[in-house]
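Undergrad: sharing a model that was predicted from the sequence below.
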Amino acid sequence: MPSQIYLGFIRLPLLLRTFIIAISSIIIFGIIVHFIEPDSFPTIFDGIWWAIITASTVGYGDFFPSSIFGRLAGILLILSSAGFLSSFFVALATTAATRQNDYLEGKAIFRGKNHYIIVGWNERSKEVVQSLLIKQKTVSITLIDASLTKNPLPNHNIHFVKGVANQDSTLLQANIENATKVIITADTNLGEMQADMNSILTLLAVKGLNPNVETIIEILTNDQIANAKRAGADEIIQTNILTSFVIHQSINSQDMVTSFLDLLYQLSEEKITFKEADIDELNKDYTSLGMKYLEEGMTLLGVKRGGATILNPPKPFAIEKKDQLILIT
């Protein structure tokens, strides 16, 4: 039995072991000095108080031993407990510094819930993070990246995890099981096909650990769109299509490109929402419904019906059940 207690004590963390030894010594010497000099230390608490003050080398002087045996107890207390107490505070400071370094270097586990996970640190993910921090001040964000050496935004509500996102250990460190949304950006340091395969592999790992989490994935090549859908992507962002459109339009008309980009900037400052059609809006004409929302200060851009997005639908166009209205509020 004593050997089992000893082995269990040895397995405790160093910080906890040091604290237990220091506190036990202080209590024991406090009790001893009470029985040695009951006149100088009327209660056990007075003895423990004196032991704490003596071991911490503060020395208030409100209680002190006057006999030889009492002073010998004080000497033994200083030689034993003071060292353990100092070691405890040193270990405590070291543990705090190590924990802080773990957070900065991406080694700490994220223990929050309902957070966003962003995979990859680049200009696109940087803009997404900054936008989320401005518009949703209470949101928690976990960033996964293998190339960074430390948290790029240590003064913000960003938890950094250093690692490869398609590995289970990395995703579990980011607490994927309790995440609300995962945004997977393409690694532009790789070729387009390799970047897409890497993103899809990450998507498969994410869905394997949390099938219900909402996922947004950036795909660079058209050939991999079907694979991303098969892997369970909820939203697919084709950044190359937008880039190709802007370049193509700039060849024909610079004014059109400028207006298009201005529109995108303005939309980024507003809020585009998807609203399911109300019961009283069913079977109503799209044009009359658009006028109604204009009077309320909103603009009806189009309708999302199933997997199709219909902008400026042809007349006549009636709203059906489960249609989602695309509005600028």
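TA: All right, it came through fine. All values derive from a computational prediction rather than experimental measurement.
Undergrad: from here on, just use CA atoms for contacts and neighbour counts.
TA: OK.
Undergrad: so what's E320 closest to, chain neighbours aside?
TA: Once flanking residues are discounted, E320 sits nearest to L282: 5.5 Å by C-alpha to C-alpha, 6 or more residues apart in numbering.
Undergrad: just the strands in the stretch 201-329 of the chain please.
TA: Taking DSSP state E, counting those that start in this stretch as the criterion, the stretch 201-329 of the chain carries its strands at 214-219, 235-238, 272-276, 299-305, 308-311, 324-328.
Undergrad: okay, those in a markdown table with mean neighbour count and distance to S147 next?
TA: Converted to a markdown table, the strands of the stretch 201-329 of the chain look like this (neighbours: other C-alpha atoms under 10 Å; distance: least, C-alpha to C-alpha, whole Å):
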| stretch | mean neighbour count | distance to S147 |
| --- | --- | --- |
| strand 214-219 | 22 | 19 |
| strand 235-238 | 15 | 23 |
| strand 272-276 | 15 | 34 |
| strand 299-305 | 18 | 38 |
| strand 308-311 | 12 | 37 |
| strand 324-328 | 19 | 38 |
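Undergrad: take the one below as the second:
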Amino acid sequence: MQFFKWLRVRVIKLSNWVLMAMTFTLVFFSSLIMVIIEPETFTSLFESLWWVMTTVTTVGYGDISPTSVGGRIYAMFLYIIGIGLIGVVIGKVVDSFGAFRRRKEEGLLAYKGNGHIVIIGWSRKAKFAIEEILQTENFREIVIIDQLKKAPFLHEHVHYVKGDPAEQDVLMQANLQEAAAVLLFADGSIQDPLLTDGKTLLIVTTIERISPEIHSTVEILNEEHIKNFRHVDVDEFILSNETISRLAVRSAISNGISKIFSQLMSHGIGDNLYEIPSRKEWRTYKDAFEDLLQEGATLISDGDKMDINRRLNETLYPDSRLFVICDKETFDKIKRKS
């Protein structure tokens, strides 16, 4: 008993590659030796391999079995050694899957994909952002960076990287260089807006140094701090406190306007805001406006230029970023035609 206990402990401590090599060697050797010992029963190498596999995996169909003394003696050896070895291998495989899942949930695995969106800083705003992304583009992969013990959002398209986003290694682990965009939320655990925006600036500086071409959207608490971000190439700023305050004022002055903003900002039921590509046949904004109107969509802006009604006769360029208001079905039809 002590020998088998010692042997089991030794086998468990072996590396996975050594165990796999030992298993394949045992299976191949056993298949070959049974053909030699008992050729009348095991007429081919495949017949022998079939018996060995059903034996070591304890399936035991009984459709073929050794009948000679030599064959049965070797079968007893295979029962003791082979079944134990296969059991250890199966256990190792199961453990490796469990370890992989734990490492993924704990944010210890590097993300290798591309075209993903990196979200830095977990909060309720980050949760809403992820839900909106998944609802808008259900194929889009998302990588969250934070210092939580486990992944805060479990989804097949959402990945987690644990670490300080101001550190280059952590951003590299999220494969920032291959990402399509990065969305940075302010740290809600810091009470002082000055310190919060200071941390944001540090992270943004690291992001732009690693991937200067990436599209970055950054949340800032104090509008006066934007001038401190001028030396970094941030694409868009979100002033969350100012936006909420102004929306509240607009809603108080014009009853119901907040519902319009909410609907346009979230791809829920009804008409929403979508970006569409320009078409070759559109020479002016008027061409695009009239065609889209016939298709059930309203053209409202080219990028941040919302005065389309005063630009109808101006030239529309191929790289224009056109935004329309329509429902999801109309948007899908427009995409197919573009």
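TA: Nice, I can see it. Because the structure is a prediction, the values reported are computed rather than measured.
Undergrad: about what we covered before: looking at the strands of the stretch 201-329 of the first structure, which is closest to L7 of the first structure?
TA: Smallest distance to L7 of the first structure across the strands of the stretch 201-329 of the first structure (C-alpha to C-alpha): 46.6 Å, for strand 214-219.
Undergrad: and the closest one, which stretch of the second structure?
TA: Per the alignment by TM-score structural alignment, strand 214-219 of the first structure matches residues 215-220 in the second structure.
Undergrad: how much does the matching stretch stray from the first structure?
TA: The superposed stretch 215-220 of the second structure is, by mean C-alpha distance after the TM-score superposition for the first structure, a mean 0.9 Å from where its aligned residues fall in the first structure.
Undergrad: report the distance from that stretch to the chain centre.
TA: The chain centroid and the centroid of stretch 215-220 of the second structure are separated by 20 Å, computed with C-alpha atoms, centre = their mean, to the nearest Å.
Undergrad: again, but for stretch 2-14 of the first structure
TA: 35 Å.
Undergrad: who touches the residue sitting furthest away from the middle of the second structure in this structure?
TA: Each residue of the second structure has a distance to the centre, and by C-alpha atoms, centre = their mean the biggest one is for V69: 57.8 Å. Residues near V69 of the second structure by C-alpha atoms under 8 Å, 6 or more residues apart in numbering: none.
Undergrad: try G232 of the first structure
TA: Under the criterion of C-alpha under 8 Å, 6+ apart, the contact list for G232 of the first structure reads L203, L204, K207.
Undergrad: relative to T54 of the first structure, how far out is the last one?
TA: In other words, K207 of the first structure. 59 Å (C-alpha to C-alpha, to the nearest Å).
Undergrad: do N101 of the first structure as well
TA: N101 of the first structure sits 34 Å away from T54 of the first structure, taking C-alpha to C-alpha as the criterion.
Undergrad: ok, the two, which is more surrounded?
TA: Taking neighbours as other C-alpha atoms under 10 Å, N101 of the first structure and T54 compare with T54 leading, 22 against 14.
Undergrad: A helix includes that one, no?
TA: Yes - residue state for T54 of the first structure (DSSP: H, G, I helix; E, B strand; the rest coil) corresponds to a helix.
Undergrad: so what corresponds to it in the second structure?
TA: Under the alignment (TM-score structural alignment), T54 of the first structure pairs with T55 of the second structure.
Undergrad: need the contact list for that match.
TA: L78, Y79, I83.
Undergrad: look up how far I276 of the second structure lies from it.
TA: Distance of T55 of the second structure to I276 of the second structure, computed by C-alpha to C-alpha: 62 Å.
Undergrad: and if you look at S123 of the second structure?
TA: With the distance defined as C-alpha to C-alpha, S123 of the second structure ends up 30 Å from I276 of the second structure.
Undergrad: next one: D169 of the second structure
TA: 36 Å.
Undergrad: could you point out the longest helix of the first structure?
TA: Criterion DSSP state H: the longest helix present in the first structure is helix 68-105.
Undergrad: tell me the average deviation of it from the second structure after fitting.
TA: Superposed on the second structure, helix 68-105 of the first structure shows a mean distance to its aligned partners of 1.5 Å (mean C-alpha distance after the TM-score superposition for the first structure).
Undergrad: list the buried residues for that helix?
TA: For helix 68-105 of the first structure, a neighbour-count test (16 or more other C-alpha atoms under 10 Å) marks 70, 73-74, 77-78, 80-82, 84-88, 91-92, 102-105 as buried.
Undergrad: in the second structure, what range does it match?
TA: Using TM-score structural alignment, helix 68-105 of the first structure pairs with 69-106 in the second structure.
Undergrad: how far off centre is the matching stretch?
TA: With C-alpha atoms, centre = their mean, you get 32 Å for stretch 69-106 of the second structure.
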